[in-house]
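Chemist: Would you be able to build a 3D model of this:
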Amino acid sequence: MLVREIMTCPAFSVHRESSLNEALQLMAERKVTSLPVVDDEDVLVGVLSEIDLLRRAVEADRRAHATPVHESEPLPESVGEIMTPNPRTTTESSDVADLITLFTTSSFKSLPVVRGRRLIGVISRSDVIRALWRSDEELTADLRAVFHDYGQDSWNIEVHHGVVQVTGTGTTRERDIAAAIAHSVLGVRRVHVTPPVEA
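Modeler: Here you go, the predicted model:
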């Protein structure tokens, strides 16, 4: 599964000169946890996350403190003041399996998708979850259609809980091709290609 097949495009984003109010409203209304930050040419210059906002966008309430609250630095006004610059990104041709590893071993919930330096989309953990949920019947129908389109009708295809079993006679190269075809179908989690069992 490739990033371009499941990413959200176009991505919700903010300009670095946008006000924090604009960013807060967009994040609240769209229920996103971060926003890519772009310049006038849609070049990615940073990311604004919930953490960035929580760290800097709220001043201490004096009513909640027994001792005097020290004067804090002025509240930021623009996104560019508190965004995280030079964010981690991915590309549309990246393997979603690699991103799953990143998502499960780090605090990243989403990544901007870039072409060169231009923002073209966002991929999130939610996008991956949505892509993984497809019924076995739906996957089987799509797999058979794709195998047919490639002239590979001789393979037997079975799907159980998103895991694809491809059975048939073929060389190692032909089995590799069959596996690649199966992996191209959205929602396939794992592929096994095996020769038929002899009676």
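
Chemist: can we go C-alpha only for contacts and neighbour counts from here?
Modeler: Fine.

Chemist: Now residue 88: closest residue in space, sequence neighbours ignored.
Modeler: Nearest residue to residue 88 in three dimensions, chain neighbours excluded: residue 111, at 6.8 Å (CA to CA, 6 or more residues apart in numbering).

Chemist: this one as well, want them side by side:
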Amino acid sequence: MLRSVQMKDYMLANPVKVKPSDDVFEAIHQLLVYRVSGVCVVDDTDKLVGVLSELDCLRAILSSVYNKNPVGKVSEYMTKEVISVKLQDNIVDVATDMMLHKHRRRPVISDDGTLIGQVTCRQLLRAVKDFAAPDNP
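Modeler: Next up, the predicted model:
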């Protein structure tokens, strides 16, 4: 029997997040401590303003070494144009769109733009496993 396809049942409710004013090394620390490949970037009111990936951090470090400058702030390297999803979105539709755009994660936001979660490929794999083999552990 097909289980839930609701975002709330598969999203991470407390995604790792940083501020645009944070140093890139602080973001790298978060990536390493929480063993994630990207973080959400939020303002002081928890509104989503971007995402920062491992590749963004590598770009920051390499740019710093090449240009002999300090690494800089998250705001300088984050992706600002982010495709986000809403709590009521169908997880199958989200998964299809993530594959189409080759995205590994999507922030989940409320109607006012506040970050409330994140869905990643790992959660999507769990959902697919539940759909394919609902009685298996």
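
Chemist: TM value for the aligned chains?
Modeler: Put the two chains on top of each other and the TM-score (TM-score structural alignment, normalised by the length of structure 2) is 0.83; 130 aligned residues with a CA RMSD of 2.2 Å.

Chemist: The residue nearest to residue 88 of structure 1 reaches residue 125, doesn't it?
Modeler: No: Residue 111 of structure 1 lies out of contact with residue 125 (CA atoms under 8 Å); the separation is 9.2 Å.

Chemist: which one of those two has more residues nearby?
Modeler: Applying other CA atoms under 10 Å to residue 111 of structure 1 and residue 125 shows that residue 111 carries more neighbours, namely 23 against 16.

Chemist: give me the element that one is part of.
Modeler: Assigned by DSSP states H and E, residue 111 of structure 1 belongs to strand 110-115.

Chemist: same question, residue 56 of structure 2
Modeler: Using DSSP H and E, residue 56 of structure 2 maps to helix 54-67.

Chemist: picking up where we left off before, give me the next element, helix or strand, following the strand holding residue 111 of structure 1.
Modeler: Going down the chain from strand 110-115 of structure 1, the next helix or strand is strand 118-124, by DSSP H and E.

Chemist: corresponding residues in structure 2 for that following strand?
Modeler: Using TM-score structural alignment, strand 118-124 of structure 1 corresponds to residues 114-120 of structure 2.

Chemist: can you list contacts of that stretch?
Modeler: 7, 10-15, 42, 45-48, 104-110 (CA atoms under 8 Å, 6 or more residues apart in numbering).

Chemist: Determine the longest helix present in structure 1.
Modeler: In structure 1, taking DSSP state H as the definition, the longest helix is helix 136-149.

Chemist: Buried ones in the helix or strand that comes right after that one, by neighbour count?
Modeler: Using DSSP H and E, the helix or strand that follows helix 136-149 of structure 1 in sequence is strand 156-160. Along strand 156-160 of structure 1, these residues count as buried under the neighbour rule (16 or more other CA atoms under 10 Å): 156, 157, 158, 159.

Chemist: Now do the contacts for the most centrally placed residue in structure 2.
Modeler: The centre of structure 2 sits closest to residue 105, judged by CA atoms, centre = their mean, with a distance of 4.5 Å. For residue 105 of structure 2, the contact set (CA under 8 Å, 6+ apart) comprises 38, 98, 118, 119, 120, 121.
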